[in-house]
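**Q** Everything below, folded, please.
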Amino acid sequence: MTVDHEEFKLLTDTLRSREEEIQVCKREISQREDQLKILKQELQQTRRKLEEKIERLSTLIGVGSSINSTLDLDQLLTYLMACATKVMKAKDSSLMLVDDRTNELVFKIALGEKGKQVQEFRLKMGQGIAGQVALTGQPIVVSDAERDQRWERAIDLATGFETKSIMCVPIKLRDKIVGVIEVLNAGYSGPLSEEDLDIFSAFANTAAIALQNARLFAAIQYSLEHICDLLKSGALMTDESGELVMINTIARELLGFSNGDAVTTRDIAELKADKSISSLLQAAFDQAKPVKEVVQLGQDGGKKVQVDVAPVIDPNGMKIGTVAVLNEV
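**A** Below you'll find the predicted structure:
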């Protein structure tokens, strides 16, 4: 069988056309593959950002929950700033409070390798980034500290730390600025963003709640102590872990402690008595209801003291300690 020239040419053109179509299809497939790769990368980035956001929010929720877990303000604020440092992927962080007597910022918490050195410094209102935030009440984000004239270099020069970026937000109580928190050289996922600022501001709000709770608790302690003094009653108070946080002069006298003694819950537990006062404190806390007993101290014929114990419960129903009023019978 023979193929004439025209037929051969037609066959060749057809093959060439098919090859071109195949090449076009290959290019389209390659483009689709590239698009799929880009889409996959975008999905991976979106997933990573969502996971990061979930992690940050989970940490923030955990910090918020910890507010009612302890009355130790230093412990709570240190934990809060450690979480903020981790979430913001920062090098160092600090929490400063306003000293109302001098109108200066003092370091309450300073984390990082230069933390101890940093705590020696004080900043005037308006001095440095932190001072500006405390003065104006407005957050400040600095991406390049070297180029920002507001930045205070003295601390870096004294400690050898190299500040590159700063995020600083105010701590407010009822619209009054009581301090600031800041992170240095943060970089969670690239340049600092509005989302970073929102998350960090939430940490400042949590710090404000912790400070408010501490002040309220201190006020309760002070009021209870002095009210009981006026009523000629002994008073003592424990926190949620059972540690003694307040004991007034009359309670010291009733229990046989001098004013100079550093009294602990263990000291009270070791008192010789027919009933354990520390057990009464614990019972009131565990049962979340008042306990009333007459306790005889020392040997037979010793002093008798009526002990009225009540649990301290916050507005959310959380048990945060106990209070006891003591009166000699």
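
**Q** drop to CA atoms for contacts and neighbour counts, all remaining ones
**A** Fine.

**Q** for the stretch 1-150 of the chain, what spans make up the strands?
**A** 92-99, 104-111, 122-124, 140-142 (DSSP state E, counting those that start in this stretch).

**Q** Can you tell me which of those is packed in deepest?
**A** Neighbour counts (mean count of other Cα atoms under 10 Å) averaged over each of those peak at strand 92-99, with a mean of 23.

**Q** what's the angle from that strand to strand 104-111?
**A** Put simply, strand 92-99 runs at 150 degrees to strand 104-111, going by axes from the mean of the first three to the mean of the last three Cα atoms, to 10 degrees.

**Q** who does strand 92-99 touch, helix- and strand-wise?
**A** helix 73-87, strand 104-111, strand 176-184 (3 or more Cα pairs under 8 Å, 6 or more residues apart in numbering; DSSP states H and E).

**Q** one more to put side by side:
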Amino acid sequence: MLTDTDYPIDFKKAGEALKLPFFLEEILIEVKKKIGCEAGSILMFNEKTERLEFKVIEGGKSTEIKKLSVDPHEGIAGWVFQKGEPLVVNNTEGDKRFCVKFDKSTGYATKSILAVPLKVGDKVVGIFELLNKTSGRFSQEDIGVVLSYASIASVVIENIELYRNLRVLEKKVRNLEGYQKVLLESLTDGVISIDSNNHIVSCNSSFLKIVSLSRKEIIGKNVSALVGSEDTIKNITKGCRKNGKARDLFCYLRGNEKRGIPVAIDAAVLQTDGDSKGLVIVVKNMKSALNQEEIKREVILNSDLVTNLSHELNTPLTAIQAGIQLLKQDSNGNGKYVDIVYNNVEILKSRIRIFLDYLKAEKDEWDVHFRRIQLNDYLKRIINEFRERFSEHRFRLSLPNSKIYIDADEQHLTKVLIEIVKNAIQYSKSGSRIRIKVIDDSNFVHLSIADQGNGILPENIEFLFQRFRRFSDSLKETSSGLGIGLWLAKYLLEKNNARITIKSKEGKGTIVRISFTKQKETACL
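**A** Below is the predicted model:
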């Protein structure tokens, strides 16, 4: 057993080294000197190329060797990499595992080899090799010395990998904060967040525009300085304390104008790890809406946007925070937590994409590019993609014998199908069947998507295509999404001269039918 005094290398570097090759070179030089051999090298496994690459080389034909890489299934190095065990070969000519091609390509004569694995946990990440002992033969004692130094190298490698993973997580969190800012700034409604003492913490540009004040004049102020009615503040606090949200409150804001600014307010609790951190408040400017009350007020009074926004932003953020904390505590099992972070970032990005699609639809900025689509081949391709993405469900496709054509925008149609199939998956048990069927009658081509979920309550059917309406399901603790997917699907289909209908029976499942005006087959010749 080697003691601390046997190592002239500074142990502190093993915990803080960030430039891996330099530290590994220092280890290799010391081991080569202690064992007494002509040359040595440290190889690291590259997961992208799936080859062992020379990271540090001492002695021998170092210039020529650096250009080479090793198949992890060949040679002495490959044997050690696969077995995860140290190996001594004191006569390479008599060992079939020795790969002579490297000597031939470099002109170096390898007579004996000592090789040990570099491990992070139970995973082999590289090889520590010494060549041609200058005096005598490589011994078991030599293996022990090299293993001791290899353990130091493994600590360095592991710490650097953890550091890199944390840097990646840090970057993802920063990107997520950027996505959140883009989302809030894209809203036409004002949004502010307040802390537990009712002080304003943040606001978006739309809110500044409503009150005609600068950010500097707002941040840090008590919300009562802007909300003209004490009753409104009490109603917000009371509603959020009791139900987690307050909706459809009307009041006048004190802004930079002489007269109060009429607004409608929705509010919801901001929570982290179950603790309330304050409120998020969405403010709708009612000044112009008062002149268009019939349309605008209907949208506001039936909107669950603020609750959805709070939930959909905080759920992925909470998972990311938990993943980072666990990663810091568990140095040997950080991979799955990185996956948690990645998946939740993807969820949030998906929410942002559909919300931006909604904003585009609100302004009626979706252009339609009609093209003739051969529905049979198109659906086969799309369903195969669904099968790969959602393998836990069984997809069945029923098509007529003849080719069916429709005129539509393929991008729009794909968005609609993805939304409908995702709904079918969300509200169905794993392993259930989702059937896609094309029906060809005299006037229309009907495309139906049927699931085996719990169905929709009869009283909810009429609200399915309303914006920001969401419905819980017995399979889930709560509903998810922003409540605009079906509304957007209906909008895009109408732009494509198609219509959508939904039939559902509680406990039996749901059938969504999309109907296109039939195109004559001769028209496509």
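
**Q** hmm, back to that, ok, which of the strands of the stretch 1-150 of structure 1 comes nearest Thr265 of structure 1?
**A** Of all the strands of the stretch 1-150 of structure 1, strand 104-111 sits nearest to Thr265 of structure 1, with 27.5 Å by Cα to Cα.

**Q** Give the aligned range of stretch 207-218 of structure 2 in structure 1.
**A** Counting by TM-score structural alignment, stretch 207-218 of structure 2 falls onto no part of structure 1.

**Q** Likewise for stretch 272-286 of structure 2?
**A** The alignment of stretch 272-286 of structure 2 onto structure 1 (TM-score structural alignment) covers no residues at all.

**Q** Report the buried residues of that stretch.
**A** 277-286 (16 or more other Cα atoms under 10 Å).

**Q** how many other residues sit next to Ser105 of structure 2?
**A** Ser105 of structure 2 has 11 neighbouring residues, counting by other Cα atoms under 10 Å.

**Q** Tell me the secondary structure at whatever residue of structure 1 lines up with it.
**A** By TM-score structural alignment, Ser105 of structure 2 lines up with Ala158 in structure 1. Per DSSP: H, G, I helix; E, B strand; the rest coil, the secondary structure class of Ala158 of structure 1 is helix.

**Q** cool, the one 4 residues further on as well?
**A** Here Glu162 of structure 1 is coil, with the state taken from three-state DSSP.

**Q** Report the secondary structure state of the residue nearest to Glu328 of structure 1 when sequence neighbours are not counted.
**A** In space, and not counting its chain neighbours, Glu328 of structure 1 is closest to Val305: 4.4 Å by Cα to Cα, 6 or more residues apart in numbering. Here Val305 of structure 1 is recorded as strand under three-state DSSP.

**Q** Quick one: residues contacting the counterpart of Ser66 of structure 1 in structure 2.
**A** Counting by TM-score structural alignment, Ser66 of structure 1 lines up with Lys13 in structure 2. By Cα atoms under 8 Å, 6 or more residues apart in numbering, the contact list for Lys13 of structure 2 reads 23, 156.

**Q** From Phe23 of structure 2, how far out is Lys13 of structure 2?
**A** Distance, Lys13 of structure 2 to Phe23 of structure 2, by Cα to Cα, to the nearest Å: 8 Å.

**Q** Run through the helices of the stretch 201-329 of structure 1 in chain order.
**A** If DSSP state H, counting those that start in this stretch is used as the criterion, the helices of the stretch 201-329 of structure 1 fall at 249-255, 265-269, 277-287.

**Q** What is the aligned counterpart of Ala90 of structure 1 in structure 2?
**A** Matched to structure 2 by TM-score structural alignment, Ala90 of structure 1 sits across from Cys37.

**Q** For its match, which non-adjacent residue is spatially closest?
**A** Lys133 (4.0 Å).

**Q** okay, now Lys40 of structure 1: neighbour count?
**A** Using other Cα under 10 Å, Lys40 of structure 1 has 12 other residues around it.
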